[in-house]
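Chemist: A structural model of the following input is requested.
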Amino acid sequence: MLDDFMVRAALAGIGVAFAAAPLGCFVVWRRMAYFGDATAHAAILGVALSLAFSMSIFVGTMTVALLMALVVSVLSGRGYAMDTLLGVLAHSALAFGLVAVSLISGVRIDLMAYLFGDILAVSRGDLAVIWGGAALVVALIGWRWSALLTSTLNEDLAYASGINPKREQLVLTIALAITVAVAIKVVGVLLIAAMLIIPAAAARPLSRTPEGMAVAAGLIGMLSAIIGLRAAFVLDTPAGPSIVCVAAITFLATSVLRGFRHQR
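Modeler: So this is what the prediction gives:
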């Protein structure tokens, strides 16, 4: 069954949606969209380092994503607005990564595949990495779910409950780095943040509880992957962007639904 490239592509898309759903909810709740975008942009620099030192793309991108988060934590609160700092770091990391890739001799790389994803070229080994990373992210978020919710709701309440919000921020950072590392092959650097944010935002009007929102975001992400792949096959369009387009249409639909509910 896994010899069919469309089956592998669908499983890869579902795996990324599975990882991105609960994490994307926290990104939306904490208003960390810029942070997710900056981490994703830094992944290209991780690709360049992986090629230069002949190591796994997964390891390289995850390492750079974690370093980006560490740099943001160190520099935040030192005279720069957070959105300015993230903008500078995100685009600088992307630019340095692209330049570094071009300077590596003896290596030919399809930059478009890393920028926009190449889900149709996913191999069995890639599937193992994607689903392994997704399982790790879900396990990590599930393990710290209550503490993450409390620190997201109110930091003072978290401290009163014996929870360290900075530690929970580190958990989210690690989960985000893993998600970026597994998603780069599927939707690419430029669309990773979209898969984190859009399904979670689309699920918000449909949910009454945080757990319900995470489940709904996962279902929306998975359906977006399947329908987007089918649309790409029929219309001969890029697969990664097609998946994001389906998620965006779903967000529009749920937003209209919420508008109708408010009018009643």
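Chemist: please make it C-alpha for all contacts and neighbour counts, starting now.
Modeler: Fine.
Chemist: the stretch 1-150 of the chain: strands as residue ranges?
Modeler: Assigned by DSSP state E, counting those that start in this stretch, the stretch 1-150 of the chain shows no strands.
Chemist: what count of nearby residues applies to Ala52?
Modeler: Taking other C-alpha atoms under 10 Å as the neighbour definition, Ala52 ends up with a count of 15.
Chemist: ok, the closest residue to it other than its chain neighbours - contacts?
Modeler: For Ala52, the nearest residue in space outside its immediate sequence neighbours is Ile104; the separation is 6.6 Å by C-alpha to C-alpha, 6 or more residues apart in numbering. Residues counted as contacts of Ile104 (C-alpha atoms under 8 Å, 6 or more residues apart in numbering) are 48, 51-52.
Chemist: of those, which belong to helices?
Modeler: Counting by DSSP state H, the members of the contacts of Ile104 that fall within helices are 48, 51-52.
Chemist: show me what contacts Ile197?
Modeler: Contacts here follow C-alpha under 8 Å, 6+ apart; on that basis Ile197 touches 24-25, 27-28, 33.
Chemist: quick one: which of those is nearest Ile198?
Modeler: Closest approach between these and Ile198, by C-alpha to C-alpha: Gly24, at 8.2 Å.
Chemist: one more sequence to fold, the one below, so I can look at both together:
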Amino acid sequence: MLDDFLMRALLAGLAVAIATGPLGCFVVWRRMAYFGDATAHAAILGVALALGFQISIFIGTMVVALIMAMVVATLAGRGWAMDTTLGVLAHSALAFGLVAVSFLPNVRVDLTAYLFGDILAVSRFDLAVIVLGSALVLGLILWRWQGLLMATLSEDLAQSAGINPGSERMVLTLALAVVVAVALKIVGALLIAALLIIPAAAARNLARSPEMMAAFAMAIGAVSVFGGLQLSLARDTPSGPSIVVIAALIFLATTLGAALVQNRSAR
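Modeler: Below is the predicted model of the structure:
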């Protein structure tokens, strides 16, 4: 029988994995990896503002992550060179957040938990917020699945079918902001992008359809959470990075397996 804190950690991790699986597929398909990274880094600034104004950390991080995601999406729509822009925005937001926390009077907070996550410290309230946020993200993606797929495949094709690519982009922007807010407690700001990208990238080696890739990404994320927690408990390693390590090992295994199958087929 698992202890309460372990059960809460496992349920929170599984909820985040279910949300990041399909969302991560769109991040991979649209080549938005750095976009997710910039949004995640902005979450630290959200933590600082939440502590300063004495509001919920979840609300602070979601608002700032949403603002960052909308700014990046707007700049991308105007044709800005996104590699440089994202680099400037991501690291500037992280630096401003870290500096802002140091100026808060009578506030002593361990930023390591926000940078790398602290899933074992998830409370019942945190779990409720994580589950609700993950359900919102999954619901958004399921609701707009066909539109998102068509807009990802071709914006011109989407427009000809009566789908507004800008609206679909905003759905992804909102979903990404919510995921950043709920995943901050699990893997931290520096590793959120990894949880989005690595399971989806591993699933791409196994899937033959978009729906199958999303399902595999959720499964790989869930296995990564379970394996990461096992590693953390057995070897006293940090929980967030341990989850990402398991995901990376699965990605390596699927990549090597796909390469072997391709080599055999070529013969």
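Chemist: neighbour-wise, which of the contacts of Ile197 of structure 1 leads?
Modeler: Gly24 (28 neighbours).
Chemist: gap between the residue nearest to Ala52 of structure 1 and Val244 of structure 1?
Modeler: Ile104 of structure 1 sits 31 Å away from Val244 of structure 1, going by C-alpha to C-alpha, to the nearest Å.
Chemist: do Met195 of structure 1 as well
Modeler: In this view, Met195 of structure 1 and Val244 of structure 1 are 7 Å apart by C-alpha to C-alpha.
Chemist: so which of these two has more stuff around it?
Modeler: When Met195 of structure 1 is set against Val244 and neighbours are counted by other C-alpha under 10 Å, the residue ahead is Met195, at 25 against 22.
Chemist: now do the contacts for that one.
Modeler: Residues in contact with Met195 of structure 1 (C-alpha under 8 Å, 6+ apart) are 17, 20, 24, 221, 244, 247.
Chemist: I'd like the next helix or strand past the helix or strand hosting it.
Modeler: Per DSSP states H and E: Met195 of structure 1 is located in helix 189-203. Downstream of helix 189-203 of structure 1, the first helix or strand assigned by DSSP H and E is helix 210-235.
Chemist: elements contacting whichever helix or strand comes after that next one?
Modeler: Where DSSP H and E defines the elements, the next helix or strand beyond helix 210-235 of structure 1 is helix 239-263. Applying 3 or more C-alpha pairs under 8 Å, 6 or more residues apart in numbering; DSSP states H and E, we find helix 239-263 of structure 1 packed against helix 189-203, helix 210-235.
Chemist: ok, now how distant is the counterpart of Val99 of structure 1 in structure 2 from Ala69 of structure 2?
Modeler: Residue mapping for Val99 of structure 1 onto structure 2 gives Val99, with TM-score structural alignment as the criterion. Distance, Val99 of structure 2 to Ala69 of structure 2, using C-alpha to C-alpha: 21 Å.
Chemist: these two: which has the busier surroundings?
Modeler: Each of Val99 of structure 2 and Ala69 has its neighbours counted (other C-alpha under 10 Å); Ala69 has more, 25 against 13.
Chemist: contacting residues for the closest residue in space to Val225 of structure 2 that isn't next to it in sequence?
Modeler: Of all residues beyond its chain neighbours, the one nearest Val225 of structure 2 is Ile243 (5.2 Å), with distances taken as C-alpha to C-alpha, 6+ apart. The neighbours of Ile243 of structure 2, taking C-alpha under 8 Å, 6+ apart as the test, are 187, 224-229.
Chemist: same question, Ala222 of structure 2
Modeler: When contacts are counted by C-alpha under 8 Å, 6+ apart, Ala222 of structure 2 touches 13-14, 17-18.
Chemist: most neighbours among those residues, please name it.
Modeler: Using other C-alpha under 10 Å as the neighbour test, the contacts of Ala222 of structure 2 are led by Gly13, with 31 neighbours.
Chemist: does it touch Leu184 like I think?
Modeler: No. With contact defined as C-alpha atoms under 8 Å, Gly13 of structure 2 and Leu184 do not form a contacting pair (11.1 Å).
Chemist: anything in contact with each of these two?
Modeler: Where contact means C-alpha under 8 Å, 6+ apart, no residue is in contact with each of Gly13 of structure 2 and Leu184.
Chemist: on that earlier part again, just the ones of the contacts of Ala222 of structure 2 in helices?
Modeler: Using DSSP H, the subset of these located in helices is 13-14, 17-18.
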